[in-house]
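>>> I'll drop the sequence and a predicted model, then ask my questions.
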Amino acid sequence: MVRSRTDRPAVMHVLVVPSWYPTTEVPLNGIYFAEQARCLQAHGMTVGVVYPEQQSLRRATVGALRRKHFQTAWTTDHGVPTLRRYGWNVWWRVPPGLRCRVRSAVRLARRYVDRRGVPDVIHAQSARWAGAAAARMSNALGVPYVLTEHFSGFQRGGVWAWRRPLVDRGLRRASGLAAVSAALKEALATRKDIASGDVAIHPNPVRASFFTRPPEGRPSRPPFRFVTIARLNSRKNIGGLIEALAQAFEGSNDVVLTVVGDGPQRAALEAQARRLNVADRVDFRGQQRRAGVRAALREAHAFVLPSRHETFGVVLVEAMATGLPVVATRCGGPEDIVTKETGMLVPPAAPTALAQALCTIRTRWGGYDAECIRAHAVDRYGPEPFVRRTQSFYRCARAA
C-alpha cells in the first residue's frame, strides 16, 4: 500500500534515478552519483536510489549469470538504500530495449514507495533514459522531478536519433533543469523548447574530506611526476598526452607520467609509449579504487586531463582538492574549473600546446600555492555548497 504523502516526515525525501551507476563489475561507473546521494543523506535528507542495472553481455560468465538473473533486490550501496533489478543488455541499442528499461525503473519506484513511502521529489541524473523514467514516475506518484545533465553527447552530437524523443520528453517535463557546466548548459539550450535561462549550472561536488593534501608532503624531485586519471578511450586522448610528454621532455628521465585507468586503448597506448621511447617513464597502473586514486594524486606533482570532450571533469576537482596544479583542455567543463591560479588550459587535440604547458607547469611548479588550490576546489565544489544548491533546486521544483 502506498503511504499517504500527508504522513511523510518533515525531512525532505529524494528518490534518485541515475542513468548509469556503480556495479560489481564496474565499480567506478557513475561513482559520483553514489557519492552525491551519500552526501545529501549525510546532511540530513532521506535519500534512496532505484536502478534497473543492465550489464554488458561481454561480462556474462556462468558465475555472473548465477548472481544476476533479472532478480530485484534491496541493497545499501555506498550507505544509501538502493533497489536494483539485475539485468543484461540484451537489446539496449534498439528502442524497445530502452523503453523496457524505463518501464523497469517505474516498477522499481512503485516497490520503493511501498517500503519507504512517497518521496517529495525525484531526481533524474541525465536524460539518456532516466529523465523519461522520472517523468513517468512523477505522473504515477504525483510528485515533481528535477533533472541534472552530465552526458557529453549533448556537446558532441552523440544522442542517437531514435533516442531523441525519449530524451526530449525527460528534459521538457522536468520541474527543474540543471547542467554540470556552462558548456553543457548551452548545448542543452540548443534543443527545442529549452532556453538557456531554464537551465541552472550545478557542478559536481568533491569529497573534500577524502581527497586531501598528503599529510607527509609531496615526494621530493626528481622525478617530477604528472598523473592522469581517465578511461582509456579515444575521448580521453591519453595518446595525445603521451605524445606531448615525449615531445616536451625528449631524452630526459627526470619527468614521469602515471596513468590511472583502463579501457579499450590500453594495449595501443602501451605500444605508443614504447614506440616513442618513453615506456620506462609511463606507469600504467590500471583501474584503481578510490583509495588508489587518492594515492596516485598524493604521489604526483601535477595533474593532466587531455580530453577531447568533458561535461565537467570531477577528477580535476579531486586533484585540486589534494593541492595539485592542473593542466586541462578547453573541451567543455574544464573552462569552468581551471583558473590561472590553479593551472593552465590548452586547446584539445594539440600535442605541441600540451607539451608547452607541461614544461611550463614543471618550471613554475614552486609558484603554485597548494593550499590556495585546495581552497578554490573546496569553496566552490565542496559538500556544503553542493547541498545548498541541491536543496534550493528541490524546493523550487516543489513550489513550481
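Structure received.
>>> rest of the way, CA atoms for contacts and neighbours
Will do.
>>> First-to-last residue distance for stretch 257-274?
Terminal residues of stretch 257-274 lie 14 Å apart, using CA to CA, to the nearest Å.
>>> can you list the residues that contact it?
Around stretch 257-274, the neighbours that count as contacts under CA atoms under 8 Å, 6 or more residues apart in numbering are 225-234, 238-239, 242, 279, 281-288, 293, 296.
>>> who does the strand or helix carrying residue 385 touch, helix- and strand-wise?
Using DSSP states H and E, the element containing residue 385 is helix 383-399. Packed against helix 383-399 by the contact rule (3 or more CA pairs under 8 Å, 6 or more residues apart in numbering; DSSP states H and E) you find helix 31-42, strand 121-125, strand 145-149, strand 176-179.
>>> Contacts for it next, please.
Where contact means CA under 8 Å, 6+ apart, the residues beyond helix 383-399 that reach it are 39-40, 43, 120-121, 143-146, 175-176, 202-208, 379.
>>> Equivalent analysis for stretch 360-371, please.
Contacting residues not belonging to stretch 360-371 are listed as 224, 301-302, 322-325, 327, 341-343 [CA under 8 Å, 6+ apart].
>>> let's go with 7 Å and repeat that
Stretch 360-371 is touched from outside by 323-325, with contacts defined as CA atoms under 7 Å, 6 or more residues apart in numbering.
>>> could you dump the residues you listed to CSV with distance to residue 268, secondary structure and neighbour count?
Written out in CSV, the entries for the contacts of stretch 360-371 read as follows (distance: CA to CA, whole Å; DSSP: H, G, I helix; E, B strand; the rest coil; neighbours: other CA atoms under 10 Å):
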residue, distance to residue 268, secondary structure, neighbour count
323, 32, coil, 30
324, 28, coil, 31
325, 28, coil, 28
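>>> next, the one to line up against it:
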Amino acid sequence: MIARRFALYTPLDPGFVGGLRSWIGSFWTKYLALRDGTLDVYHTGTRPWAAVSRNSDDEGSGRIRYYRLRGRAIPGSAARIARVGELAECLSSADVLYVDNGYAFQDVVGLTAARRAGVAAISGHHSVIRSSWSHNIIWDFVGRRVVRHFNAVHVLNSDDEAYLQRLGAKGVHWVPIAIDIERYTPRERFGTFTILFVGRLHKQKGIDRLVSLIGRSREMLREGRVQFIVAGGGPELRLLETVRDVPGVRLVGAVSRSDCAELMGRSHALLMPSRSETFGIVAAEALASGLFVLASDVPGVRDVLRGTCGELIRTPDDPLAWVGALTRTVAMFEKRHDDFVRGSVEARSSVVGRFSFDSVASGFDNLVNDALTDHCCGRHVATAG
C-alpha cells in the first residue's frame, strides 16, 4: 500500500478517556508504522463528561500529530464545531479525511471541508447512529442524507452496515476494532470465581443493572463462591455506594490497559450490561482472555459473541435474566469444570482470527482504497463534464 497522509476530524478531545483515544493509540500507531503513513488529528476539545486523563500527544512515535481548532460553540451543547474554512485549510496536504461521525452537524463540516480541500472523505461511525430524541431529529433531517455523499463509510457492526446500505451510502465497510491478542491472554485465575466489570460508570453501560445483580448475588457472595471486581470511573460512581462495603465486592477505579489485561486474564467471567454499544471491544478483549461473557443483546456485542460460549441476555431489563445467566455460569465452573475450561479455550480461539491486527488492518486498507477510488472517479467525471 502506498504511504498515505491521513487526517482525522473529531469534536472530541483525543486525550479524553474513551474509545477514540484507545483506537488512535492502539490501532493507528501500529498501522501507520507498517504502512509508512502519517495522521493529523484535528479536534475542538469537547469532553462529554469531566475526566482526568493523560494527554495523547506523546503517542505515535512522531507519526501522529494533534491540533486543536478554535471552532465555534453549539447553542445548548457542550460541543464545539469546527469552522469549514479552518479545517479545509488544514487538509491541504492530506490524501484522505476520516470524519468521526455521530455528533450533530460534524458530518456536514467534515464533508464540506474535504470537498473544498479536494480530498477523499470517510464517514466513521464509532458511536450509536440513533440515540436521544434530539440527536435522532438531526440525523433524520441531515445525517442520513449527508452520509450518502461520503466516498466510503466505516461501521463497527453488522446492524449499522445493513442500515446505512439501505439508506444508499456508498462503500460501507464493516471493519471491527483490532484487539491486542498478546496483551489480552489467559493468566493464572483467581481462586474464587470472579465476575469482572470494566467500563465507564454511566447509565449507558448499565451500572444500575450491575448494582442490581450484585444485590441479588449476596448469598453467593456470603458463601464465598464468587467475587465482583468493578473497574472504571465516571459520573454514576454514586450508584456503587450501596455495594461498596459488601464483602466480596472490590471497586478498583479506572485502570490502565496493562492492569485491565491483568484483571481479565485472572477473572472467570465478564459482565457487560450495556444499553447500547457500537462494537463491544471490552467483550472481545475478555474473550481473548478466555472469559465467559454475559452481555446485553445489543448491536455490536452480538457480533462479537456470535458463535462463542458467551451468553446474550435477551431481556436485559429483567434482573432475573442476569441472575439466571450468572447462576448457570457459576454452576458450570463448579460442577462441570472440564466444560468450563474447554469453553474458555474456545472463547479465545473465536476472536484471535477475527479481531487480530492483521485481519483488521487488511479490512481498513480496503476501506481506504475504496474511498480514494470513488474520490478519483468522481473527480474525473466532474472534469469530463
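Thanks, I have it. Note that this is a predicted model, so its numbers are computed, not measured.
>>> what's the TM between chain one and chain two?
Once the chains are overlaid, their TM-score stands at 0.82 when taken by TM-score structural alignment, normalised by the length of the second structure; 361 aligned residues with a CA RMSD of 3.3 Å.
>>> Okay, angle between the helix holding residue 385 of the first structure and strand 145-149 too, please.
140 degrees (axes from the mean of the first three to the mean of the last three CA atoms, to 10 degrees).
>>> Tabulate the helices and strands packed on helix 383-399 of the first structure (CSV), appending distance to residue 72 of the first structure and mean neighbour count.
Listed next are those as CSV, based on distance: least, CA to CA, whole Å; neighbours: other CA atoms under 10 Å:
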stretch, distance to residue 72 of the first structure, mean neighbour count
helix 31-42, 19, 19
strand 121-125, 20, 26
strand 145-149, 24, 27
strand 176-179, 30, 24
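>>> and residue 129 of the first structure, what does it touch?
Neighbour list for residue 129 of the first structure: 19, 102, 167 [criterion: CA under 7 Å, 6+ apart].
>>> what does residue 205 of the first structure give?
When contacts are counted by CA under 7 Å, 6+ apart, residue 205 of the first structure touches 381-383, 386.
>>> One more pass at 10 Å, please.
If a contact means CA atoms under 10 Å, 6 or more residues apart in numbering, then residue 205 of the first structure has 32-33, 35-36, 39, 180, 314, 317-318, 377-378, 380-387 as its contacts.
>>> and what of residue 72 of the second structure?
Shown in contact with residue 72 of the second structure (CA under 10 Å, 6+ apart): 44, 79-83.
>>> What segments of the stretch 151-300 of the first structure are helices?
According to DSSP state H, counting those that start in this stretch, the stretch 151-300 of the first structure carries its helices in the segments 153-156, 164-172, 182-188, 238-248, 266-275, 290-299.
>>> Dump the ones you listed into a markdown table; add mean neighbour count and distance to residue 82 of the first structure as well.
Putting the helices of the stretch 151-300 of the first structure into a markdown table (neighbours: other CA atoms under 10 Å; distance: least, CA to CA, whole Å) gives the following:
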| stretch | mean neighbour count | distance to residue 82 of the first structure |
| --- | --- | --- |
| helix 153-156 | 17 | 27 |
| helix 164-172 | 19 | 22 |
| helix 182-188 | 22 | 28 |
| helix 238-248 | 22 | 35 |
| helix 266-275 | 15 | 33 |
| helix 290-299 | 18 | 21 |
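>>> which stretch among these comes nearest residue 355 of the first structure?
With distances scored as CA to CA, the stretch of the helices of the stretch 151-300 of the first structure nearest to residue 355 of the first structure is helix 238-248 (4.4 Å).
>>> and the two most separated of the contacts of residue 72 of the second structure?
Pairwise distances across these peak at 13.1 Å for 79 and 83 (criterion: CA to CA).
>>> Aligned counterpart of residue 205 of the second structure in the first structure, please.
Structural alignment places residue 205 of the second structure opposite residue 236 in the first structure (criterion: TM-score structural alignment).
>>> Give me the spatial nearest neighbour of that match, chain neighbours excluded.
Ranked by CA to CA, 6 or more residues apart in numbering and with sequence neighbours excluded, the top spatial neighbour of residue 236 of the first structure is residue 307, at 4.1 Å.
>>> doesn't residue 328 make contact with that neighbour?
Yes. Using CA atoms under 10 Å, residue 307 of the first structure is in contact with residue 328, at 7.6 Å.
>>> with the contacts of residue 129 of the first structure in mind, which one is nearest to residue 79 of the first structure?
Nearest to residue 79 of the first structure among those is residue 19, at 19.2 Å by CA to CA.
>>> what's the nearest residue to the closest one if we skip its chain neighbours?
According to CA to CA, 6+ apart, the nearest residue to residue 19 of the first structure is residue 130 (5.1 Å).
>>> With residue 104 of the first structure instead?
Per CA to CA, 6+ apart, closest to residue 104 of the first structure is residue 52, 6.3 Å.
>>> Counting neighbours, what do you get for the one you found?
27 (other CA atoms under 10 Å).
>>> Tell me the residue in the second structure aligned with it.
For residue 52 of the first structure, the aligned residue in the second structure is residue 43 (criterion: TM-score structural alignment).
>>> residues touching that match, list them.
Residue 43 of the second structure makes contact with 8-14, 66-71, 80-82, 87, 100, according to CA under 10 Å, 6+ apart.
>>> what ranges do the strands span in the stretch 201-350 of the first structure?
224-229, 255-260, 282-286, 302-305, 326-329, 343-346 (DSSP state E, counting those that start in this stretch).
>>> Can you name the helix or strand that residue 88 of the second structure falls in?
With elements taken from DSSP H and E, the one containing residue 88 of the second structure is helix 84-90.
>>> mean distance, that helix to its aligned residues in the first structure?
Between helix 84-90 of the second structure and its aligned partner residues in the first structure, the average distance after superposition works out to 4.4 Å, using mean CA distance after the TM-score superposition for the first structure.
>>> For that helix, list every residue counted as buried.
For helix 84-90 of the second structure, burial by neighbour count (16 or more other CA atoms under 10 Å) applies to 84, 87-88, 90.
>>> now stretch 100-119 of the second structure
Buried residues in stretch 100-119 of the second structure, counting neighbours by 16+ other CA under 10 Å, are found at 100-114, 116-119.
>>> Which ones among those lie within helices?
When those are checked against helices (DSSP state H), the matches are 106-114, 116-117.
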